[in-house]
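Undergrad: Could you work out the structure for the sequence below:
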Amino acid sequence: MDLSTELTGKTALVTGGTKGAGKAIAERLAQAGAQVIISARNAATDTQPNLHFIAADLGTATGAAHLVSEIKASYGGVDILVNNLGGSDTPGGGFSALTDEHWLQTLQANLMAPVRLDRALLPYMLERGAGVIIHISSIQARMPLYESTLPYAAAKAGLTNYSKSLSNEVAPKGIRVLTVSPGFIQTTAAVAFIKQLAEGAGQTYDEALQSLLHTLGGIPIGRPAQPEDIAEFVAYLVSPRAAYLTGTEYVIDGGTLPTI
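TA: The predicted structure follows:
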C-alpha cells in the first residue's frame, strides 16, 4: 500500500491542530493524502498551506457550533475526527486551590468539546456507514497528579470512558472509535506547564522537571515522546490498515505506566 495516498479522498478534522501533537497529526494525515481541517482559537504563524484553518474556541458550546457550521457549509462533514484539543492551566496545590470555574473550564475543553463535536459530526459518518473518531486522552486518566492537574486527569478519565461507550454504540454502524493516551510529550505547552510547576513550588525548571518525572515514576525508554511519535500512530489508526480496530485505548508513554 502506498502510504502517501492511503487517505486520499478523506476529509479529516484535527482539533488543537496548530501546535504540538495536534500539528504533527494534521501534517501526517495530509502527507497520507487527506484533506485536513485544523481548529484552534488562534491561527499559527507557521501553519502549512495545505491545512485548512478554522478559528474556534471549543471550550464553549458556541465555538463548537461555529466550527461545525463552517465544516458543514464547506465540506459537508468529515470522515476522520481527531479530538486532540486538551490541556491544563489550573493552579497547583491540590483540591483546595481549585474553584468551580477551574473545574468547569477544564471539563469543557477536555471532555465536552469532543462530546459536542462527535454528536454534531457523527450523522455524516453514519449516513455513509464509515468513519473514524480518535480521542486523545492521557495516561493521567489512570495516573492522576493531584498536586498539579486534578481536573485535567478527571476530565481525561471521563473522556476515555465515554470513548469506549460511544464505540460500543456506533461500531455496528461502521464507525470506529479509538482512544490514544500519551504520556509526557515534549512540546512547547509541556515546557510552559513545567515552568508553571516550578513557579508554584519555588523551584528551578530542571528541579520541577525532575520532580514531575519522579512523580511519573520515570520513563523507562529514556526520553519523552515527540509529537511525531503520536502522529505516526494516529495515522495508522485512521487508515485502512487498522480496519478491525475499535473500542480500544492505546497508551503511548515509553513504559511510564507501572501497571498492565
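Undergrad: make it CA atoms for all contacts and neighbour counts henceforth
TA: OK.
Undergrad: For the stretch 101-250 of the chain, which segments count as strands?
TA: All strands of the stretch 101-250 of the chain, identified by DSSP state E, counting those that start in this stretch, fall at 131-136, 175-182, 249-252.
Undergrad: Turn those strands into TSV, including distance to residue 24 and mean neighbour count.
TA: Shown next, in TSV, are the strands of the stretch 101-250 of the chain (distance: least, Cα to Cα, whole Å; neighbours: other Cα atoms under 10 Å):
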stretch	distance to residue 24	mean neighbour count
strand 131-136	13	25
strand 175-182	14	24
strand 249-252	15	18
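Undergrad: which residue sits closest to residue 245, ignoring its sequence neighbours?
TA: residue 176 (7.1 Å; Cα to Cα, 6 or more residues apart in numbering).
Undergrad: quick revisit: possible to save the strands of the stretch 101-250 of the chain as a markdown table with distance to residue 202?
TA: Formatted as a markdown table, the strands of the stretch 101-250 of the chain follow (distance: least, Cα to Cα, whole Å):
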| stretch | distance to residue 202 |
| --- | --- |
| strand 131-136 | 31 |
| strand 175-182 | 28 |
| strand 249-252 | 31 |
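Undergrad: closest one to residue 40 among the ones you listed?
TA: Among the strands of the stretch 101-250 of the chain, the nearest to residue 40 by Cα to Cα is strand 131-136 (15.4 Å).
Undergrad: So which elements touch the closest one?
TA: strand 80-83, helix 113-128, helix 150-170, strand 175-182 (3 or more Cα pairs under 8 Å, 6 or more residues apart in numbering; DSSP states H and E).
Undergrad: hang on, isn't the residue nearest to residue 245 packed against residue 170?
TA: Yes. Counting by Cα atoms under 8 Å, residue 176 touches residue 170, with 7.3 Å between them.
Undergrad: The structure of the following sequence is requested for comparison with the preceding one:
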Amino acid sequence: MTGFLTLNGKRALITGGTQGAGAATVALFRDLGAQVLTTARSRPESLPNDMFVAADLTTLQGCDILAEAARNRLGGVDVIVHMLGGSSAPGGGVAALGEAEWQAELNLNLLPAVRLDRALVPGMVAQGSGVVIHVTSIQHLLPLPEATTGYAAAKAALSVYSKSLSKEVSPKGVRVVRVAPGWIETEASVRLAERLAQEAGTDYEGGKRIIMDALGGIPLGRPAKPAEIADLIAFLASDRATTITGTEYVIDGGTVPTA
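TA: Alright, predicted model coming up:
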C-alpha cells in the first residue's frame, strides 16, 4: 500500500489509536508520511509522548483537551479519523439496558465524534480542505438484539449525523465519509473466540465459527484484519479519493446481504 499512496504533509488526528484497527491505522498513516496524533485514556509504551494525548473522550472535558492539543501540536488538522467505539453493555436485550447503559453507549460511540468535529471542522472549512472519516459498524444495519442494541443505535445515529455533516461541509472543501467494518480480528475478538471455544470444547477456529454463525455467516469465511481496515481508511483520507464524500464503505467480508 505504501508504494501507491502518500499522506505526506497531512496532519491527522486518530481517536482510539492504541489497539486493533486504530493502532493499525496510526501505524499506516505514519508510514505514509502523515503527522499523527492519537489518544486513549493511558499511553502505551510503544507510542512516544509527542504523538499521544491522554484523554477520556467519553467526557466533554476530554474532547476539549484533545481538540486543543491538536490545534497546539499540529496547528490544526487535515484528517480526522473517528475510530473510537465499543460496548460494555450486558446481554439480555432491551430490558437489560437502563439509563446508565444507554448513556454510556452514546458517550462512547456518538458524542466524541460530534464534539471533536464541532471543535475542529471549522478550521478545515477555513482552510478550504479536509477529510473526516467516521468509523461506524455493520451493526447499525444488522444489530444483534441480545447484546448490541444500544451500540447499534448509537452507530446508526453516527451514520446519519455523518451524512448530514457531509451535505453541509462538502461544498466548502471538506469531505466526510463513513467506514462500516464487520467483525475485525482484534486482540479483544481473539480473546472472545478463545473463550467461546473453551466453553464449547473446540479449538480457536471453532470459536471463530461460533462468532461467524452468530453474525449470520461471513461469506468470505474469515473476519477482517486490522491492517485491511487501515488500508481502506488510508485510501479514503488520501488525495486519490478527492471526489468521494457523503457515502459509507462496508468492509465485512459480505456479512450484510445488501448495503
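Undergrad: TM value for the aligned chains?
TA: Counting by TM-score structural alignment, normalised by the length of structure 2, the TM-score of this superposition works out to 0.92. Behind it: 255 aligned residues with a Cα RMSD of 2.2 Å.
Undergrad: and of the strands of the stretch 101-250 of structure 1, who's closest to residue 85 of structure 1?
TA: With Cα to Cα, the closest approach to residue 85 of structure 1 among those belongs to strand 131-136: 7.8 Å.
Undergrad: Relative to structure 2, what is the average displacement of the closest one?
TA: By mean Cα distance after the TM-score superposition for structure 1, the fitted strand 131-136 of structure 1 averages 0.2 Å away from its aligned residues in structure 2.
Undergrad: Give me the residues contacting that strand.
TA: 78-85, 114, 118, 125, 159-160, 163, 174-182, 234, 238 (Cα atoms under 8 Å, 6 or more residues apart in numbering).
Undergrad: Can you check which part of structure 2 that strand sits on?
TA: Matched against structure 2 by TM-score structural alignment, strand 131-136 of structure 1 falls on residues 130-135.
Undergrad: leaving aside the residues next to it on the chain, what's closest to residue 226 of structure 2?
TA: Residue 226 of structure 2 sits nearest to residue 21 (Cα to Cα, 6+ apart), 4.1 Å away.
Undergrad: any idea how far the one you found lies from residue 97 of structure 2?
TA: Separation of residue 21 of structure 2 from residue 97 of structure 2 (Cα to Cα, to the nearest Å): 27 Å.
Undergrad: out of the two, which sits in the busier spot?
TA: Counted by other Cα atoms under 10 Å, residue 21 of structure 2 and residue 97 do not tie: residue 21 has more neighbours, with 26 against 17.
Undergrad: contacting residues for the residue nearest the centre of structure 1?
TA: Centroid-nearest residue in structure 1: residue 84, 2.3 Å away (criterion: Cα atoms, centre = their mean). For residue 84 of structure 1, the contact set (Cα under 8 Å, 6+ apart) comprises 14, 15, 16, 17, 21, 22, 134, 135, 136.
Undergrad: ok, the second one - how many residues close by?
TA: If you count neighbours by other Cα under 10 Å, residue 15 of structure 1 ends up with 28.
Undergrad: Same question for the first one.
TA: The burial count assigned to residue 14 of structure 1 is 27, neighbours taken as other Cα under 10 Å.
Undergrad: pretty sure it contacts residue 35?
TA: No. Under the criterion of Cα under 8 Å, residue 14 of structure 1 makes no contact with residue 35, lying 10.8 Å away.
Undergrad: where's the closest residue to residue 215 of structure 1 other than its chain neighbours relative to residue 42 of structure 1, distance?
TA: Nearest residue to residue 215 of structure 1 in three dimensions, chain neighbours excluded: residue 145, at 7.8 Å (Cα to Cα, 6+ apart). Counting by Cα to Cα, the gap from residue 145 of structure 1 to residue 42 of structure 1 is 29 Å.
Undergrad: Show me which of those two is the more surrounded one.
TA: Higher neighbour count among residue 145 of structure 1 and residue 42: residue 145, with 18 against 13, using other Cα under 10 Å.
Undergrad: how near is that one to residue 100 of structure 1?
TA: The value you get for residue 145 of structure 1 to residue 100 of structure 1, if Cα to Cα is used, is 19 Å.
Undergrad: name the element the closest residue to residue 56 of structure 2 other than its chain neighbours belongs to?
TA: Nearest-residue entry for residue 56 of structure 2: residue 62, 4.8 Å, with adjacent residues in sequence omitted and distances by Cα to Cα, 6+ apart. Residue 62 of structure 2 is part of helix 60-74 when elements are defined by DSSP states H and E.
Undergrad: sorry, back to before: now which residue in structure 2 aligns to the residue nearest to residue 215 of structure 1?
TA: Residue 145 of structure 1 maps onto residue 144 in structure 2, by TM-score structural alignment.
Undergrad: ok, that match to residue 173 of structure 2 distance?
TA: In terms of Cα to Cα, residue 144 of structure 2 sits 37 Å off from residue 173 of structure 2.
Undergrad: and if you look at residue 62 of structure 2?
TA: From residue 62 of structure 2 to residue 173 of structure 2 the distance is 28 Å (Cα to Cα).
Undergrad: Neighbour count for the two, which is higher?
TA: Per other Cα under 10 Å, whichever of residue 62 of structure 2 and residue 173 has more neighbours is residue 62, with 19 against 16.
Undergrad: Tell me who's in contact with the residue nearest to residue 226 of structure 2.
TA: Contacts of residue 21 of structure 2 by Cα under 8 Å, 6+ apart are 83, 184, 186, 225, 226, 227, 229, 230.
Undergrad: and if you look at residue 77 of structure 1?
TA: Here residue 77 of structure 1 is in contact with 11, 71, 121, 124, 125 (criterion: Cα under 8 Å, 6+ apart).
Undergrad: Then residue 111 of structure 1?
TA: 155, 156, 158, 159.
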